[in-house]
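> Give me a 3D structure for the following:
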Amino acid sequence: MAFRPRGSRSRRTLLAVLVAASVAVPVAGAARPAAVPAPAPALLAPITTATPAALDERYAVNRDGIRAAGRTAADHGDRRRAAVLRAMADPARHFLSFDGRDGGRTTEVFGDLSRAERIAVLVPGSDTSLDAYGRFRAGAEALRQQLGDRAAVIAWLGYRTPSTVSPEAMTAGRADVAAPRLRRFIGELRAVKPSARTSLLCHSYGSVVCARGAPGLRVDAIVLYGSPGTGTDSVGRLSGRADVWAGRGADDWIAAVPHARLRLPFTTVGFGTDPVAKEFGARVFDAGTGGHSDYLKPGSVPLRNIARIVSGRAPSPAGRHA
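Have a look, this model is predicted:
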C-alpha cells in the first residue's frame, strides 16, 4: 500500500525532507574528505578520581596520543589536521579522552575539574569534528569565562556528528550510537564529582543525542538550544530529575525546520515537537536575536542566560540582562 501522509503538516515535512535529501546526498558525497589516518588511542580505565594528580596523568597520556596523531597526519600530507593537533597538544590544554580516527573524538576540560562545584557538559551538533573544532572550543571557553571560578566546562565531542546537509542529520541514527557513550561519561563524572551541580548543554543535533541518553541520567539541568527537536514529544520522556530548559535565537534558521516525525518503512525522519513550544513543557529562556551559531558568543544574551542556568539561577527575563 502506498504511503499517504495525512494532514498539511505531514505533507510539508515530507516535502522538506525530500528536497533536503535531493540536495544533501550528492553534496555530502562530493564534499566528504578522504579519511585521515590516526593511531589507536591508549586504553584508559574509566575515570575513578578527580584528584589533580590523577587528572594530570590522564591529560599527559592523551597529550601523547594527540602528538602521535599529529605526526601521522603530517606523514599523510594533511597539513591542516597536523596543525590542529599541534595546537591541541599544547600543555595548557586538558583532554580526558582523545581518538583521532574517523573524524575524531575528544573530551576537553576548561577550568579546574578537581575543584569544580558547577560542571557544564557541552554536546555539539552537526559538522563538528577535529577539522572544525575551533567554534566548539571557542564556545566552551566563553562559557567558562562567564561562569568564573569553581566551574568547569567539558566539551564532549564523543560521537561522529552528521553533516548539516546530509540524510543523517534528519534521523536519530548518529544519536543512537552516541547516547550510550554520553551516558557512560556522565555516569563516570557523577561518580567522581557527586556533589557538583552538573548541567547538560545540547546544541542543534546534540539535542537529539541528549534526549536519547537522558532517561535516568543524573544531571541537574538539561539545556536545549538551536534544537531541531529531540525525537520526543515532551520533557516527561527526558529526565524526571533535571530541570529542562529550551531557547532559540530570533535569527536561527532552525526555526524553519518542520517539527514533525514521519515513520517510513526503514527509518523515522524528523524530530517531533519543537522544544520551545508550550506543549513540549520545557522552561523557555530568552536566547536573544542571534543565529544558529551565536548561543555561546561572548557578551550575548543566551550565553549569560545559559551560564545562569548552569549556576542554578533563573535566567533573566526578556529585555532584562544585567
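> contacts, neighbours, all on C-alpha from now
OK.
> In the stretch 201-322 of the chain, mark out all the helices, start to finish.
206-213, 301-310 (DSSP state H, counting those that start in this stretch).
> Now render the ones you listed as TSV, adding distance to Gly173 and mean neighbour count.
As requested, the helices of the stretch 201-322 of the chain are exported to TSV (distance: least, C-alpha to C-alpha, whole Å; neighbours: other C-alpha atoms under 10 Å):
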stretch	distance to Gly173	mean neighbour count
helix 206-213	10	27
helix 301-310	28	24
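> Let's see this one next, to set against the first:
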Amino acid sequence: MTETSEPAARHRHGSRLRRTLLAAFVTVSVAVPVTGTARPAAVPAPVPAVLPPLPAVTPAALDERYTVSRAAIRAAERTAAGHGDRLRAAALRVMAAPERRFLSFDGREGGRAVEVFGDLSRAEWIAVLVPGADTDLDRYGLLRGGSMRLQRELGTRAAVVAWLGYRTPSTVSPQALTPARADEAAPGLRVFVRALRTARPAARVSLLCHSYGSVVCGRASAGLDVANIVLYGSAGTTADNAAGLRTRAAVWAGRGAGDWIAGVPHTRIRLPFAVIGFGADPVSPEFGARVFAAGDGGHSDYLRLGFPSLRNIARIVSGRLPAGEVRGA
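Have a look, this model is predicted:
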C-alpha cells in the first residue's frame, strides 16, 4: 500500500473544506428566499440627527448625548406606532426609559444603537462589545443582557458599551459567509473607538468580538489603539494569523465546547461574485492568539452567569490573566 504524502493529504482536506463551504453558500442562497418571509418586516423610522464625536466623556456631556438619543428613540417609537408595529413600538418605549443610556440610535434597517452600562465618565476599563449575526432592535435582549452581566462582573471601575453600529447579517443568508457587512461596519467601529480613546485617554479599552463581530473587528483592527481584542465564538477574522490583524493589542480567542461554530470550515474561497469564508481558526495554534478557557457552553453562552468564559473575559478586560488553562500567553 502506498503511503499518502502529507502535502497531498492537506490538499485533499483543503478541497473538502472548500466544497463544504461552497455547498453552504449555495444552500443559504437557495434557503433565503424561502425563509426570508419569516423575518420581521422593515419598520420605518425617522432619520436621526448627525451627532459629532464627544469632545470629552464628562457627566454633563454624556447626559446631553443620552438626552438627544432618547429623543431619537421616542421619535422612532411614534413612527413605529403609526406604522402599526406595536411590538417594535413597545420595545422602543422600554429603550427610551430615563435610566437607559444611549450614545447614539438609528431605528432604520433593523436598527443601530450604542448603549452604555456603567459610568463611562469614571471607568478605568472600557469594554466595547461587537455583536454577531441576527442582532437588531427586535433581538436586542441577548446583547443587552450579556453587556449587563459583564459590567456587573467587572464592577464599578468598568463601563461596557454595546456597539450595535452596523447592519448585521442574518445567520441563514449569503451575507453571513462573506466579509461584505463587516467591511461596511469597520470604518464606523474605528471612528467610534478612536473618539472614545480621545475622549477618555486614561482608560484601558478592549474590543470584545462575538461570532460575525470577529470579522468586523478583524477588518477594523489595523492600527487601532486598544489593549485587547477578544474573539469568542468566532469563525475567523479574514486574517491568516494574529499578526495579520496589524495591531499592538493582545489578541485573545476562546470557544465553548458546545459551540456549533467549531464545525464551520476555516478557509476562504475567491469566487467570481464574492469571497466566502473567514480564514484561519482563531483558537488554532497556527493563528497565534492567546487562547483562554471558555467552558462547555454553546454559541450564545459566553456572557452568561456562572460560565468560565464570562469570568475570563472580565479578567482580560481588567488586565489580569484568565483562570484555568491559557495557551499562547
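> before we move on, back to that, of the helices of the stretch 201-322 of the first structure, give the one that comes closest to Asp251 of the first structure.
helix 301-310 (12.7 Å; C-alpha to C-alpha).
> what's the mean deviation for that closest one versus the second structure?
Superposed on the second structure, helix 301-310 of the first structure shows a mean distance to its aligned partners of 0.1 Å (mean C-alpha distance after the TM-score superposition for the first structure).
> What span of the second structure is that helix aligned with?
Mapping helix 301-310 of the first structure onto the second structure (TM-score structural alignment) gives residues 308-317.
> re earlier: so which of the helices of the stretch 201-322 of the first structure comes closest to Arg261 of the first structure?
helix 206-213 (12.9 Å).
> whereabouts in the second structure does the closest one align?
Counting by TM-score structural alignment, helix 206-213 of the first structure corresponds to residues 213-220.
> Please convert the helices of the stretch 201-322 of the first structure to JSON lines, extending it with distance to Thr267 of the first structure.
JSON lines is the format used below for the helices of the stretch 201-322 of the first structure (distance: least, C-alpha to C-alpha, whole Å):
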{"stretch": "helix 206-213", "distance to Thr267 of the first structure": "15"}
{"stretch": "helix 301-310", "distance to Thr267 of the first structure": "33"}
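> Show me the one of those that comes nearest Ser129 of the first structure.
Shortest distance between Ser129 of the first structure and the helices of the stretch 201-322 of the first structure, using C-alpha to C-alpha, is found for helix 206-213: 13.2 Å.
> The closest one vs the second structure, mean deviation?
Helix 206-213 of the first structure sits 0.2 Å off on average (mean C-alpha distance after the TM-score superposition for the first structure).
> returning to what we had before: Provide the contact partners of the match of helix 206-213 of the first structure at residue level.
130-133, 179, 181-183, 185-187, 189-190, 207, 209, 229, 231-232, 234-239, 245, 278 (C-alpha atoms under 8 Å, 6 or more residues apart in numbering).
> likewise stretch 81-92 of the first structure?
Here stretch 81-92 of the first structure makes contact (C-alpha under 8 Å, 6+ apart) with 63-64, 66-67, 69-71, 73-74, 130-131.
> That stretch corresponds to what range in the second structure?
Counting by TM-score structural alignment, stretch 81-92 of the first structure corresponds to residues 88-99.
> buried sites along the matching stretch?
88-89, 92-93, 95-96 (16 or more other C-alpha atoms under 10 Å).
> for those residues, which one is nearest Ala9 of the second structure?
Using C-alpha to C-alpha, Arg88 comes nearest to Ala9 of the second structure of the buried residues of stretch 88-99 of the second structure, at 52.4 Å.
> Look up how far Ala227 of the second structure lies from the closest residue to Ala81 of the second structure other than its chain neighbours.
Distances taken as C-alpha to C-alpha, 6 or more residues apart in numbering place Ala89 nearest to Ala81 of the second structure, at 5.4 Å, with adjacent residues excluded. Going from Ala89 of the second structure to Ala227 of the second structure by C-alpha to C-alpha, to the nearest Å gives 38 Å.
> Ok, Val114 of the second structure next?
According to C-alpha to C-alpha, Val114 of the second structure stands 20 Å off from Ala227 of the second structure.
> Likewise for Thr178 of the second structure?
27 Å.
> still on that earlier bit, closest to Ala256 of the first structure out of the helices of the stretch 201-322 of the first structure?
The closest of the helices of the stretch 201-322 of the first structure to Ala256 of the first structure is helix 206-213. By C-alpha to C-alpha, the value is 16.6 Å.
> ok so the residue nearest to Ala81 of the second structure is a strand residue?
No - remark: Ala89 of the second structure does not belong to a strand; assigned using DSSP: H, G, I helix; E, B strand; the rest coil, it is helix.
> tell me the contacts of the counterpart of Leu137 of the second structure in the first structure?
In the first structure, the residue matched to Leu137 of the second structure (TM-score structural alignment) is Leu130. By C-alpha under 8 Å, 6+ apart, the contact list for Leu130 of the first structure reads 81, 84, 100, 103-105.
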